[in-house]
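Colleague: predicted coordinates and the sequence they were generated for:
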Amino acid sequence: MKKVLKPLVMIFLIMNLSGCGMMMMQQQQQEQNDFSEQQEPTSSDSDLSSDAGSEQNSSESFSDERRIVSLIPSNTEILHAMDMNDEIVGITTVDTYPEALAENPDVEKIDAFEFDIEQLLALEPTHILSHESSRAMHESVLEQFETETGAEVFYVRETETVDGIPETIMDIGKFIGETDKAEETAEDLEKDIDLITENMSGEETYDVFIQISRSPEFYTTGDNTFLNDVVEKVNLENTFGDLEGFTSVSMENVIERNPDYIISVSGVDTDGLNEEVAQFPGIENMTIESEDRQCAVDPDLVTRPGPRITEGMMAISECLTR
C-alpha cells in the first residue's frame, strides 16, 4: 500500500477545490499580473489605486448592498442554510446545491481553478468566501483585490470532523455580519447530528471499505480525514482506519481484510456499483459480493463539510439497515 498526498486525490476533493499543483501556481501569477494591468491609471478615469480609489478601501467601496461570492461549494451550502441566497452573486462552476443558485443564470459561475479576475471585478462583491485549501491558489490575487476594491475576503478553516461544522458556520456568520442566523443554523445542525449519532450508537457496528475511486488501484481514506470521521460518527469502523489520510490500496488488500460493507463515494449509482463490484477480481466468497452489502452514497453529502452532512449520515445508515 502506498500513501497518496492529499492534493493528488482531486477526483475526491474537487468539490472542496483543494490541490492544484504547479500549473495553478503559474495561473495564479498570471492572474495577479492581469489584475495589475487592469488597474493602470488613465487620464480620464480614476483607477482603484488612485487617491479616490484608496478611499474605497472599506465595505463602502460599493453600495450598501451585500454581494457575496462563494469560492467553494461547502461555503455556498452553509450560506443557503442561513437563508442568504438573495445576497449571493457568484458561486463556482462545480456547485450543485442548492439548485436555485446552481441553475440561476443571474448568479455568476466562477471557475475557481482558472480564476478570471475580470469576472470577479464585474460582480463588485463586498464579501468573498474562500477556503484554506485554496489559499495558495488565490491569496495573492484576492489580497490585492481586497486592498484595491475594499471587498472583504475570508478563508474558511478546513475541518476534519463533523463536530467542527457548526464552528465553521459561526465563522462565516461572523464574517458576513449574520451571527444570529449562523447561531440558529449551527444549533439546529448540532441537534440533528446528536440525534443521528445517538440513534446509531445502539446499532451493530460494521467494518466498511470506503471506495473513493478505482483506477487501477482503489483510493480510500484512512484516519484523520473528514470522511473517516463521518464513518465513525455513524458507529462504523473504517476497514483501513489504521492507515493515515488518503491512500491507495490493492484488491489483495481489500480481500485480505474482507470488509462487511463497501461504501462508494465515487459518484456511481447503486446499479453502477453493483456492476462494478461484480467485476472485482477475487470477489467470490467475499462479504461485499452480496448486493445488499454495497452502498452508493452521493459524494456531495459526505465530503462537503456543511449542513447536508446529516443527509449523508442518514444515507449511510439507511443503506446498512435496508
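Modeller: That came through fine.
Colleague: C-alpha from now on. contacts and neighbour counts both.
Modeller: OK.
Colleague: Ser250 touches Ser215, doesn't it?
Modeller: No. Between Ser250 and Ser215 there is no contact under CA atoms under 8 Å: 10.4 Å.
Colleague: of these two, who's got more company?
Modeller: The neighbour count for Ser250 versus Ser215, taken as other CA atoms under 10 Å, is higher for Ser250 (15 against 7).
Colleague: excluding covalently adjacent residues, which one is nearest to the more buried one?
Modeller: Sequence neighbours aside, Glu217 is the residue nearest to Ser250 in space, at 5.3 Å (criterion: CA to CA, 6 or more residues apart in numbering).
Colleague: residues near that neighbour, how many?
Modeller: 13.
Colleague: OK, contacts around it?
Modeller: Residues near Glu217 by CA atoms under 8 Å, 6 or more residues apart in numbering: Ser248, Val249, Ser250, Met251.
Colleague: emit the PyMOL select command for whichever of those residues are buried.
Modeller: This is how PyMOL selects the buried members of these, with burial counted by 16 or more other CA atoms under 10 Å:
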select buried, resi 248+249
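Colleague: of the contacts of Glu217, which pair is most distant in space?
Modeller: Ser248 and Met251 (10.1 Å; CA to CA).
Colleague: now the common contact residues for these two.
Modeller: Common neighbours of Ser248 and Met251 (CA under 8 Å, 6+ apart) are Glu217, Phe218.
Colleague: now the strands: where do they sit in this protein?
Modeller: Along the chain, counting by DSSP state E, strands occupy 2-3, 68-70, 88-92, 108-110, 127-131, 152-156, 207-211, 213-214, 218-221, 237-238, 246-249, 261-264, 294-296.
Colleague: helices or strands up against the last one?
Modeller: It refers to strand 294-296. strand 261-264, helix 270-278, helix 309-320 (3 or more CA pairs under 8 Å, 6 or more residues apart in numbering; DSSP states H and E).
Colleague: buried deepest among the ones you listed, which one?
Modeller: strand 261-264 (a mean of 23; mean count of other CA atoms under 10 Å).
Colleague: included below, for side-by-side comparison, is a second structure:
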Amino acid sequence: MKKHFKVVYLFIILAVLLAACGTNSDQSSKKKESDQSYDRIVSLIPSNTEILYELGLGDKVVGVSTVDDYPKEVKDKKQFDAMKLNKEDLLKAKPDLILAHESQKATNGKLLNGLKESGVKVVYVKDAQSINDMYGTFEQIGKVTGKEKEAKTLIKETKSNIEKVKDSVPKDAKSQKVFMEVSSEPEIYTAGKGTFFDDMLTQLKAKNSFSNLEGWKKVSKEAIIKKNPDIMISTMGTSQKEYQSVIDKRGGFGDINAVKNNRIEAVNGDQISRPGPRIDDGLKALRDAIYNSK
C-alpha cells in the first residue's frame, strides 16, 4: 500500500507541475528520429517502461523509476527517484537513451539537458490525458526506438481490446454519477475533466461527479456531499473494506447515495492510472466497479 501511495503521489505531483508549466510537448520528438538503435535505456515513469517491454525492448532497459513494479523483471533494474534525479547516478548506468515524462522538464529539465550534452539521447514522452493521447505515446516511443511497426500493432491490439470492454457495458444501464478518489490523505484529490480517469468514465458511459473541475484537484468533504455521487471509487490500492472504513469516519457522508446504496468500490490504481498496454484490464476493473458485474 505504501508503494501505491508513492505512485499516486508522483502521479498527482507530475500532473500539477505539467499544468503549471504549460502543455507544450518536446517539439524535437515530432521530427523524424534517426535510425540509431539504443542498447541501454532508462525509463523514468512506469507507463513508458511497460510500453518498452511490450515493444520487445525489455532486455534493453537498464534503469527504471523507484515506483516501477511491472513487469516483475523491473525489480532487477537500477532504480532512480524521478522526483530527485542525480546526474552522476544516471551516468553510472551508462544510458544511451532516457525516456522522461513531459512534466519532468519542470523538475529536472536542467539536469536532463546536461545529460544531452554528455551524449545521452533524452526524449520527453507526451503527457497522455486520454486514451487517444495514449496511442500517441505508443507511436512516439516506437519511432524513437525503431519499433514503429510493433507500435502500430500494439495500438491496433489495444484498440480492439478496449472496444470489447466498451461493448460489454450493459445497454440498458442507467448512467451513474461516479466520484473517483485518487488520494485520501493528507487531502482528498479527485479527477476532473481533461484527465485520463475522466476519459475512462466517458468511455464506460458514466458521469464524472467533478467534471466541472479541470485536471487533478483537491476537493472538500462538503463538496463531495453536495455532488451526491451514486458510486464512490477508490484508486489508492486499498480494499473495498478499507475504503468503506475511511468513508464511515467522514461525518455527513451517510446521506450520499453511494453510501446509502452500498456502492463504495475500490479498483487497482496502477491498472487504471498508467496509460499503457494494460489499460484494457484497468477499464474492465472500472467497468465492473461501476456496473457491479464482479
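Modeller: Nice, thanks for sending it over. Computed from a predicted model, the values in this text were never measured in an experiment.
Colleague: follow-up on the earlier one: of the strands of structure 1, flag the one that's most buried.
Modeller: When you average the neighbours per residue for each of the strands of structure 1 (mean count of other CA under 10 Å), strand 68-70 leads with a mean of 26.
Colleague: what sits up against that one?
Modeller: Contacts for strand 68-70 of structure 1 (CA under 8 Å, 6+ apart): 76, 87-92, 125-130.
Colleague: can you rerun that using 7 Å?
Modeller: Defining contact as CA atoms under 7 Å, 6 or more residues apart in numbering, one finds that strand 68-70 of structure 1 is touched by Thr76, Glu87, Ile88, Val89, Gly90, Ile91, Pro125, Thr126, His127, Ile128, Leu129, Ser130.
Colleague: check stretch 263-280 of structure 2 too.
Modeller: Under CA under 7 Å, 6+ apart, the answer for stretch 263-280 of structure 2 is 47, 50-51, 128, 134, 158, 161-162, 231-240, 244, 258, 281-283, 285-286, 289.
Colleague: whereabouts in structure 1 does it align?
Modeller: Using TM-score structural alignment, stretch 263-280 of structure 2 corresponds to residues 293-310 of structure 1.
Colleague: run the chain-centre distance for that stretch.
Modeller: 11 Å (CA atoms, centre = their mean, to the nearest Å).
Colleague: that one: end-to-end distance?
Modeller: End-to-end span of stretch 293-310 of structure 1 (CA to CA, to the nearest Å): 21 Å.
Colleague: and for stretch 110-124 of structure 1?
Modeller: OK, stretch 110-124 of structure 1 end separation, CA to CA: 14 Å.
Colleague: so it corresponds to what in structure 2?
Modeller: Stretch 110-124 of structure 1 covers residues 80-94 of structure 2 once aligned (TM-score structural alignment).
Colleague: same question for stretch 264-272 of structure 1.
Modeller: Taking TM-score structural alignment, stretch 264-272 of structure 1 hits residues 234-242 over in structure 2.
Colleague: run the chain-centre distance for the matching stretch.
Modeller: 17 Å.
Colleague: same check on stretch 121-128 of structure 1?
Modeller: 21 Å.
Colleague: flag every buried residue along it.
Modeller: Buried, per 16+ other CA under 10 Å, within stretch 121-128 of structure 1: Glu124, Pro125, Thr126, His127, Ile128.
Colleague: the last one is in contact with Thr149, isn't it?
Modeller: No. Using CA atoms under 7 Å, Ile128 of structure 1 is not in contact with Thr149, being 11.7 Å away.
Colleague: show me where the stretch 101-250 of structure 1 has helices.
Modeller: Counting by DSSP state H, counting those that start in this stretch, the stretch 101-250 of structure 1 has helices at residues 117-123, 135-149, 165-176, 179-201, 226-233.
Colleague: just the ones you listed: most buried one?
Modeller: helix 226-233 (a mean of 22).
Colleague: any idea of the angle that helix forms with strand 207-211?
Modeller: Relative orientation of helix 226-233 of structure 1 versus strand 207-211 (axes from the mean of the first three to the mean of the last three CA atoms, to 10 degrees): 160 degrees.
Colleague: which bit of structure 2 covers helix 226-233 of structure 1?
Modeller: So helix 226-233 of structure 1 sits over residues 196-203 in structure 2, by TM-score structural alignment.
Colleague: the matching stretch vs structure 1, average distance?
Modeller: Superposed on structure 1, stretch 196-203 of structure 2 shows a mean distance of 1.4 Å to its aligned residues (mean CA distance after the TM-score superposition for structure 1).
Colleague: touching that stretch from outside, list them.
Modeller: Gln129, Ser130, Lys166, Ala191, Gly192, Lys207, Asn208, Leu283.
Colleague: closest one of the residues you listed to Ser293 of structure 2?
Modeller: For those, the nearest to Ser293 of structure 2 is Leu283 (12.9 Å; CA to CA).
Colleague: shared neighbours of Ile128 and Thr149 of structure 1, which are they?
Modeller: If you check Ile128 of structure 1 and Thr149 against CA under 7 Å, 6+ apart, no residue is contacted by both.
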